[in-house]
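Visitor: Sequence and predicted structure are below.
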Amino acid sequence: MSNSIIQNFSVIFISIVLEALPFILLGSIISAVIQVFISEDTIAKILPKNKLLGVLAAALSGLIFPVCECAVIPIGRRLIKKGVPLNMAVAFMLSVPIVNPIVLLSTYYAFHGRPYIVLLRGGLGLFIAVAIGMLVDIFQQGKEAVKLSYIDSGNLCSCGYDHSYKKKESRFMEVIYHTNSELYDIGKFLILGAFISAFFQTIIERDYVLKLGQHPVYSIIAMMLFAYLISLCSEADAFIASTFLGQFTPGAIIAFLILGPMIDIKNTLMLSASFKKGFIVKLISLIFIMCFAAGFIVNAVINI
């Protein structure tokens, strides 16, 4: 391996990590504050009773409650337990990691001020979350989605921090612990994602990447699978996606930016702990189909 390849790899890897870190830190702090000070009862109370308006409000709640990704699924499950309809909880879980001021800001920064990418990510992400929320009622047909055997604990999220001793700790210390835990969890995936991205840019022959990346269908499938497997935080994934500009189709990049926050390996494991298998299969299938359709449409009409 030549020195130039090592140098290029190092520059790409370090630049991705350094660009993403401020947004990860800011997002972790804000989500930790919301996690500690705002309960799911508050969210449940502000959701409209009308089905369509409720789903739309739940999807837009990420603008007000940009909670951490580790908490989205547990919060959604507990919203269901508190009487919030399944379709609203699903829209909440899918949209919050995308319709999030920190995520949208990081996307704008990562793509060097290309506002249309931010609009595509936010607009299509919101539309898909609302559409899947409405479709869930049809496909689920009133069947129970949540595992009845799953026992609620005092922990609201799956971040690894034990919230059960919050009475003994100050709220400030809770925020510190939660932020620290999320930074550690997100950091691992960021480093892995940056490594893979840098590897693609420097080690693999550009002709092979372009052959896959410029195909209108295979490029979308490849980037969706990449998003699912890499399990990146939505505050950092834009910095990974931006390195593929010019190598992968615009639809593939948009599909990556939408699917990753909605479902990945770690979120699938969280779903399996709380929800029934049949519901999980339907939900993941809908997400992949809708994200692929969005990417295909973008490829048909836009050239980034």
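Guide: Perfect, thanks for sending it. Numbering: from 1, shown residues only.
Visitor: Please count neighbours and contacts with C-alpha atoms only from this point.
Guide: Fine.
Visitor: Check which helices and strands the longest helix along the chain sits against.
Guide: Determined from DSSP state H, the single longest helix within the chain is helix 3-37. Contact here means 3 or more CA pairs under 8 Å, 6 or more residues apart in numbering; DSSP states H and E; on that basis helix 3-37 packs against helix 101-110, helix 171-202, helix 237-241.
Visitor: try this one side by side with the last:
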Amino acid sequence: MEEPPVTAPTTTKGTPGPEKGTPSPEKGTTIGSLEVLAVVLVLLVLARGRIAGLISGAALQTWSTVFVSVLVQAVPFLVFGVVLSAVIAVFVPRGFWARALPSHPALAVPAAGVAGVILPGCECGSVPIAGSLIRRGVTPAAALAFLLAAPAINPIVLTATVIAFPGEPMMAVARGVASLVVAVAMGWLWLRVGKPEWIKLPHRPDLDDESKARAFWAACRHDIMHAGGFLVLGAAAAATINVVIPAAWLQSLAGYPVLSVIALATLAVLLSICSEADAFVAASLSQFSLTSRLVFLVVGPMVDLKLISMQTGVFGRRFAMRFAPATFVAAILVGSAFGVVLL
């Protein structure tokens, strides 16, 4: 049975309106992620003296370095994804995706996953693009397969993996195939058990009545507000984890095969490294097995703190609470299997 696309609720005049139980925009100002972020930043500036006194200079320096590095890695690809999302929303006809993808959802999922190879970006750009695809009528299962596959199987990421592991050419092959299998499996799982109400796309102003230029910039502003604010919050969480977790803990787990896989999978979530750079981090973890490092590379582009935050902002909390844990488990199982067989 074909899964219905997720669309915004409509009023009697045919324009998007608020969901039942949601206050109308005319009755008050909606507080979004951008406003919350602004308040948090102001509070941090006002309390910077007290915060600096509580945290040692070295820890604070590490925190700020990790925070800035995550943003520097992610922001260019976020902007790329937002712009491409706006192009899809404004310039691509609504019927294009119905013609480009197989009509049967079960076949559209692997087709969308393989299409991820043409996007030279990271997970930050794939989130707004997937949201725009769903708005344009693509079945959510196919859009989610694209979201997971694009950051892991595109040529830039696979080339970086080959360079990072010069003596292990199968590492890039295993990463690409395992990531595609996870993406397709999660798409099919969504077809099986996913519910349309679990995805709550934020209300976007109707773009069809605007000029192309105005609609394009409106879509860009909308996606930057909802994805960018959560990206900053995710980067802050990743920086905090880097400061809190002692490196010695990882050293003690390297000798245990199962625990090392779980440890590096968890580390991939916490570090939130961009998929273009994570292969070099994995290569530096030489005390761990190739299989555990493969799991690190499969999990990272699909589930990390900044990605979970962005998915919450774009698709809603109910979606992120279900999709991220399921993807995490699937990535560990599939990555481990391909590591044992190919490495």
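Guide: Noted; the coordinates are in hand. Note that the coordinates shown come from a computational prediction; the quantities given were computed from them, not determined experimentally.
Visitor: TM between them?
Guide: Superposed pair, TM-score by TM-score structural alignment, normalised by the length of structure 1: 0.68. Supporting alignment: 256 aligned residues with a CA RMSD of 4.2 Å.
Visitor: in the longest helix of structure 1, what's buried?
Guide: 9-10, 12-13, 16-17, 20-21, 23-25, 27-36 (16 or more other CA atoms under 10 Å).
Visitor: Now find how far off-centre that helix is within its chain.
Guide: 16 Å (CA atoms, centre = their mean, to the nearest Å).
Visitor: quick one: the residue nearest the centre of structure 2 and R48 of structure 2, what's the gap?
Guide: Nearest to the geometric centre of structure 2 sits L307, at 3.6 Å (CA atoms, centre = their mean). Using CA to CA, to the nearest Å, we find L307 of structure 2 at a distance of 27 Å from R48 of structure 2.
Visitor: again with V314 of structure 2
Guide: Relative to R48 of structure 2, and taking CA to CA, V314 of structure 2 is found at 31 Å.
Visitor: hang on, the earlier thing: the helices and strands packed on helix 3-37 of structure 1: which one's closest to I128 of structure 1?
Guide: Each of the helices and strands packed on helix 3-37 of structure 1 has some distance to I128 of structure 1 by CA to CA; the shortest is helix 101-110, at 16.4 Å.
Visitor: Read off where the closest one ends up in structure 2.
Guide: Counting by TM-score structural alignment, helix 101-110 of structure 1 falls onto residues 155-164 of structure 2.
Visitor: if I look at P155 of structure 2, how far off is R136 of structure 2?
Guide: 26 Å.
Visitor: Pick out whichever of these two has more residues nearby.
Guide: R136 (22 against 19; other CA atoms under 10 Å).
Visitor: in what helix or strand does whatever residue of structure 1 lines up with L119 of structure 2 lie?
Guide: By TM-score structural alignment, L119 of structure 2 lines up with F65 in structure 1. Per DSSP states H and E, F65 of structure 1 falls between elements, in no helix or strand.
Visitor: what's the burial count for F65 of structure 1?
Guide: 19.
Visitor: now do the one 3 residues further on
Guide: Taking other CA under 10 Å as the criterion, the count of residues near C68 of structure 1 is 27.
Visitor: Return the residues in contact with the closest residue to it other than its chain neighbours.
Guide: In space, and not counting its chain neighbours, C68 of structure 1 is closest to S31: 5.1 Å by CA to CA, 6 or more residues apart in numbering. By CA atoms under 8 Å, 6 or more residues apart in numbering, the residues touching S31 of structure 1 are F65, P66, V67, C68.
Visitor: Dump these to a markdown table, plus distance to G278 of structure 1.
Guide: Below are the contacts of S31 of structure 1 laid out as a markdown table (distance: CA to CA, whole Å):
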| residue | distance to G278 of structure 1 |
| --- | --- |
| F65 | 29 |
| P66 | 28 |
| V67 | 27 |
| C68 | 26 |
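Visitor: Show residues contacting the strand or helix carrying F230 of structure 2.
Guide: According to DSSP H and E, F230 of structure 2 maps onto helix 229-244. With CA under 8 Å, 6+ apart as the test, helix 229-244 of structure 2 has contacts from 33-34, 37, 59, 62-64, 66-67, 70-71, 270-272, 305-310, 312-313.
Visitor: swap in stretch 48-57 of structure 2?
Guide: L60.
Visitor: against structure 1, where does that stretch fall?
Guide: Residue span in structure 1 matched to stretch 48-57 of structure 2, by TM-score structural alignment: none.
Visitor: same question, stretch 267-279 of structure 2
Guide: Counting by TM-score structural alignment, stretch 267-279 of structure 2 corresponds to 226-238 in structure 1.
Visitor: Quick one: residues contacting M302 of structure 2.
Guide: E123, L148, P151, T327, F328.
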